[in-house]
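Novice: Can you look at this prediction? I've put the sequence above it.
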Amino acid sequence: MTKIEDVKLIEIPKVKDSRGNLAIIEKDSLPYPIKRVYYLYDVPSDAFRGGHSHIAQHEFLIPLSGSFDVIIDDATNKKTVTLNKPDKGLHIVPGIWRELENFSSGSVCLVLASDVFLESDYIRDYQDFKLSKSR
């Protein structure tokens, strides 16, 4: 059973240069193959995203621009992680409820997912999530 301690901040390798930095994500950067890439942008500061858990899918969230908070929850403990550096991402393992909020103006959240979109992999009701963790 996954716990919030299984969620990890991962530093993204970068090349520093006076002309601008270059961050690199390659085949072995993450503990899973990337099958889907999507991003969130123009999210109003008072809106929230997420509000679900995945049964099998891993996700890696990167703040390409600006900042936002990720609230992670394993049905026993909650923790808020602020993402605000494009060279650090949050690897969210399956079985963790997540909510994203407090988006700064112009923020962009890139997500690298381990699978294509499958509605059957989502748990969208928090009570169902808590029940799934008690089994």
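Specialist: Good, I have the coordinates.

Novice: switch to C-alpha atoms for all contacts and neighbour counts from now on
Specialist: Noted.

Novice: Assign the residue of the chain most remote from its centre to helix, strand or coil.
Specialist: Each residue of the chain has a distance to the centre, and by CA atoms, centre = their mean the biggest one is for residue 18: 29.6 Å. When classified by DSSP: H, G, I helix; E, B strand; the rest coil, residue 18 comes out as coil.

Novice: structure B:
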Amino acid sequence: MSLIKWIDFQTLGDERGSLVSIEQGKVVPFEIKRVYYIYRTAEGVSRGYHAHRNLQQVAICLVGKCRMVLDDGVTREDVWLDCATKGILIEGGMWREMHDFSEQCVLLVLASAPYDEADYIRNYEEFLAITRQSRIATSLQC
């Protein structure tokens, strides 16, 4: 099963241009509590390198492109975000990295909660240990 969960946004428009409307509870599967965007990322700089314990996010590349790496502690997949009408759902417990930002890249992120440093896992080895413990606990319940 793929870690990549795409969300397609409906495009509206006519000869004047296009419009994408994003509404929580319709296409975004959570209440949006925070919105931020990443831009002017210098060439060769990568971002992310963390997981969230509970936070859910949708990442949408509005302009340009970047490569997103998702890792659940067992599987690691990467995908290009390069379309303003498609987002990627990132659930809690998922390590993420962003690489290869194009010069004009603008990456929009919708989040299910306000910023909370306690929700971050910033060390990859700690992330692997937590996911290992979670898998063991789940297998013992069955």
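Specialist: Right, received. Where do you want to start? What you see is a predicted model; the values in this text were computed from it and never measured.

Novice: Tell me which residue of the second structure matches up with the residue farthest from the centre of the first structure.
Specialist: When the structures are aligned by TM-score structural alignment, the residue of the second structure matched to residue 18 of the first structure is residue 15.

Novice: Pull the contacting residues for its match.
Specialist: Residue 15 of the second structure makes contact with no residue, according to CA atoms under 8 Å, 6 or more residues apart in numbering.

Novice: Show me the helices in the first structure, by range?
Specialist: Listed in chain order, the helices of the first structure (DSSP state H) span residues 126-134.

Novice: Hmm, residue 66 and residue 82 of the first structure touching each other?
Specialist: No. Checked against CA atoms under 8 Å, the pair residue 82 of the first structure and residue 66 is beyond contact range at 10.6 Å.

Novice: dump the residue contacts of the aligned residue in the second structure for residue 114 of the first structure.
Specialist: Aligning on TM-score structural alignment places residue 114 of the first structure opposite residue 112 in the second structure. Shown in contact with residue 112 of the second structure (CA under 8 Å, 6+ apart): 30, 31, 32, 33, 34, 55, 56, 57.

Novice: Please report the number of neighbouring residues for residue 55 of the first structure.
Specialist: Burial measure for residue 55 of the first structure: 15 neighbouring residues, criterion other CA atoms under 10 Å.

Novice: Counterpart of it over in the second structure?
Specialist: Alignment note (TM-score structural alignment): residue 55 of the first structure maps to residue 53 of the second structure.
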